[in-house]
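# coordinates only, sequence not included:
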């Protein structure tokens, strides 16, 4: 997310620090078991990440081109797929092994009455571009008093698990992430019932479910409006990762090996955990192998 665009309603010291944070240079330094690769300029605002064999799929967030990018571990783009729908605020991606589910679900300002999820074939061979995917519409409860950055209906994580899709809230207001079950077969549905996770102590920017161990992993960073010292001391976003069991019991949290704005999370076929980190004018977006494993 671009702070100069996404935080126009903030004022005072917190707002100033958020604006300045977009100009900081990432201090990501790899250690044993880790790797850091600069992503190409086309993915400067990478906003979600999917592990796919030895490759990855990502995209940019609001205002970016409506394009999915498949790239390798060196950051080299191998394929692109342009979609026919505008990139309002693409935030997350998941897959059922046959289709991709792309979440146009960013809602920081809180004015949206509906969110969208696009269903795209995993195999792009032979698809005519711009490709027009199936579209799911998620209707939000009406609330005319909803204020920017003071509500829980902003979503930056989407997970496919056991024939269902789960939207996970960033939760600006309550600071407690919640998941909402969706039926991928329905073209229109209500958001439904919120199921809360135990509070990890940070805002959620992505999530993944490890099927083999039946565990949830959530990633994000502390609320910038509250973590004032981190910005005063140039400590950056201080991103963290949390692990939960299948019943949403919090098992552990860990600090991540970067100070940047982590936006994407995935687990590869070898159970290694990867991140994507949004770039800025001073530094590129990054693909990070954390050195952490879900085994």
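The structure has been received and is ready for your questions. The shown structure was predicted, so the numbers you read here are calculated from the model rather than taken from an experiment. Numbering: from 1, shown residues only.

# going forward, measure contacts between C-alpha atoms and count neighbours the same way
Fine.

# what residues are up against the residue nearest to residue 120 when sequence neighbours are not counted?
Nearest non-adjacent residue to residue 120, counting by CA to CA, 6 or more residues apart in numbering: residue 100, 5.0 Å away. Neighbouring residues of residue 100 by CA atoms under 8 Å, 6 or more residues apart in numbering: 93, 94, 118, 119, 120, 121, 122.

# Show me just the buried residues among those.
93, 94, 118, 119, 120 (16 or more other CA atoms under 10 Å).

# I'd like to know which of the contacts of residue 100 is nearest to residue 239.
Set against residue 239, the nearest of these by CA to CA is residue 93 (19.7 Å).

# Check the spacing between that closest one and residue 112 real quick.
Going from residue 93 to residue 112 by CA to CA, to the nearest Å gives 20 Å.

# still on that earlier bit, which helix or strand contains the residue nearest to residue 120?
Using DSSP states H and E, residue 100 sits in strand 99-104.

# Give me the buried stretch members for that strand, please.
For strand 99-104, by 16+ other CA under 10 Å, it's 100, 101, 102, 103, 104.

# Structure two is appended below for comparative analysis:
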């Protein structure tokens, strides 16, 4: 297991190139996966099992209702052949049926289900919002799915590799990411940059959020952390083909759902 913690490079800046409100149909956006000309996004629990395509202006350009269940969708990623939706939200820590759906990009009616557990997890013992067996962030690196945990108890993100070919599996951490200023809600790997973009936040009992974006090396070292005071409950992040970074924000009593395009210098 690899565990790394380094000081963030505070000299690198974040430039917000654009920011737009999302359509109300995506007010609980929970994941983002960039493609040429746009991105896929999804809503989390309590919403229909719908897959949206959007552009950088926040406009919905397509929508498909999938024949699968949305218990707590939290993340989406993919490759040229498939999309992967992580039904892995587990704030209370009591879920025993965590799963990932694989959807054929040419025919969205063709879906498969991957089930998994976390090694060492005992759901009955978990205290809501005070355990490390939650997840909202998933990406694909070198042909492998990876989950970054939303670690309420330790704020140390645990990284898990998922074996795509196995229908049911137990996951153990392959790395830890330490030194983040909150919990992780989204991640995306860039093959070109050989680094991860990661978003998350620290929250309080009043529902106030202190969001951040971080860059993580291919060895799971924190190489930059930047606070995002102009945003709130950030949920999704992805690398656009042109090198920019997109993120989405879920609506809250204080602000609307948004999509933003960033550049990290």
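Nice, I can see it. Everything numeric here is computed off the predicted structure, so don't read it as measured data.

# now the helices: where do they sit in the stretch 51-200 of the first structure?
Counting by DSSP state H, counting those that start in this stretch, no segments of the stretch 51-200 of the first structure form helices.

# In contact with residue 61 of the second structure, which residues?
52, 53, 54, 55.

# To which residue of the first structure is the second one aligned?
In the first structure, the residue paired with residue 53 of the second structure is residue 70, using TM-score structural alignment.

# Which residue lies closest in space to its match, excluding its sequence neighbours?
residue 57 (4.4 Å).

# Near the counterpart of that neighbour in the second structure, how many other residues are there?
Counting by TM-score structural alignment, residue 57 of the first structure lines up with residue 40 in the second structure. By other CA atoms under 10 Å, 23 other residues sit near residue 40 of the second structure.

# Tell me the spacing between residue 40 of the second structure and residue 225 of the second structure.
25 Å.

# Could you check which helix or strand contains the residue nearest in space to the middle of the second structure?
By CA atoms, centre = their mean, the second structure has its centre lying nearest to residue 186, at 2.5 Å. Per DSSP H and E, residue 186 of the second structure falls inside strand 183-190.

# Tell me the helix or strand right after that strand.
Counting by DSSP H and E, the next helix or strand C-terminal to strand 183-190 of the second structure is strand 195-203.

# With the first structure overlaid, how far apart is that following strand on average?
By mean CA distance after the TM-score superposition for the first structure, the fitted strand 195-203 of the second structure averages 1.4 Å away from its aligned residues in the first structure.

# residues in contact with that strand?
For strand 195-203 of the second structure, the external contacting residues (CA under 8 Å, 6+ apart) are 181-190, 209-218, 233-239.

# Which member of the buried ones among the contacts of residue 100 of the first structure is positioned nearest residue 157 of the first structure?
Closest approach to residue 157 of the first structure among these (CA to CA): residue 93, at 7.6 Å.

# So which bits of stretch 172-179 of the second structure are buried?
For stretch 172-179 of the second structure, burial by neighbour count (16+ other CA under 10 Å) applies to 172, 173, 175, 176, 177, 178, 179.

# An error on my part: the question was meant for stretch 49-65 of the first structure.
Under 16+ other CA under 10 Å, the buried positions of stretch 49-65 of the first structure are 49-52, 55-62, 64-65.

# and which of those residues is nearest to residue 168 of the first structure?
Relative to residue 168 of the first structure, the closest of the buried residues of stretch 49-65 of the first structure is residue 49; by CA to CA it sits at 15.1 Å.

# ok, the aligned partner of the residue nearest to the centre of the second structure in the first structure - contacts?
The alignment partner of residue 186 of the second structure in the first structure, by TM-score structural alignment, is residue 206. Residues near residue 206 of the first structure by CA under 8 Å, 6+ apart: 48, 92, 156, 157, 158, 218, 219, 220, 263, 264, 265.

# Once you drop chain neighbours, what's closest to residue 206 of the first structure?
Spatial nearest neighbour of residue 206 of the first structure, chain neighbours left out: residue 157 (4.2 Å); criterion: CA to CA, 6+ apart.

# tell me the contacts of the equivalent of the one you found over in the second structure?
Using TM-score structural alignment as the criterion, residue 157 of the first structure maps onto residue 137 of the second structure. Shown in contact with residue 137 of the second structure (CA under 8 Å, 6+ apart): 31, 74, 75, 147, 148, 149, 150, 184, 185, 186, 187, 236.

# mind running it again at 6 Å?
By CA atoms under 6 Å, 6 or more residues apart in numbering, the contact set of residue 137 of the second structure is 75, 147, 148, 185, 186, 187.

# same question, residue 114 of the second structure
99, 100, 167, 168.

# Can you add distance to residue 143 of the second structure and neighbour count and give the residues you listed back as TSV?
As requested, the contacts of residue 114 of the second structure are exported to TSV (distance: CA to CA, whole Å; neighbours: other CA atoms under 10 Å):
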residue	distance to residue 143 of the second structure	neighbour count
99	19	21
100	16	22
167	17	13
168	18	15
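
# Please narrow those residues to those residing in strands.
99, 100, 168 (DSSP state E).

# and the aligned partner of residue 102 of the first structure in the second structure, how far is that from residue 194 of the second structure?
Using TM-score structural alignment, the partner of residue 102 of the first structure in the second structure is residue 85. According to CA to CA, residue 85 of the second structure and residue 194 of the second structure sit 23 Å apart.

# now do residue 255 of the second structure
Residue 255 of the second structure sits 33 Å away from residue 194 of the second structure, going by CA to CA.

# Could you do residue 205 of the second structure as well?
Residue 205 of the second structure sits 37 Å away from residue 194 of the second structure, going by CA to CA.

# okay, those two: which has more neighbours?
Using other CA under 10 Å as the criterion, residue 205 of the second structure and residue 194 rank with residue 194 on top: 12 against 6.

# Apart from its chain neighbours, what residue comes closest to residue 150 of the first structure?
residue 173 (4.8 Å).

# Tally up the residues packed near the one you found, please.
When counting by other CA under 10 Å, one arrives at 14 neighbours for residue 173 of the first structure.

# so what corresponds to it in the second structure?
Residue 173 of the first structure maps onto residue 153 in the second structure, by TM-score structural alignment.
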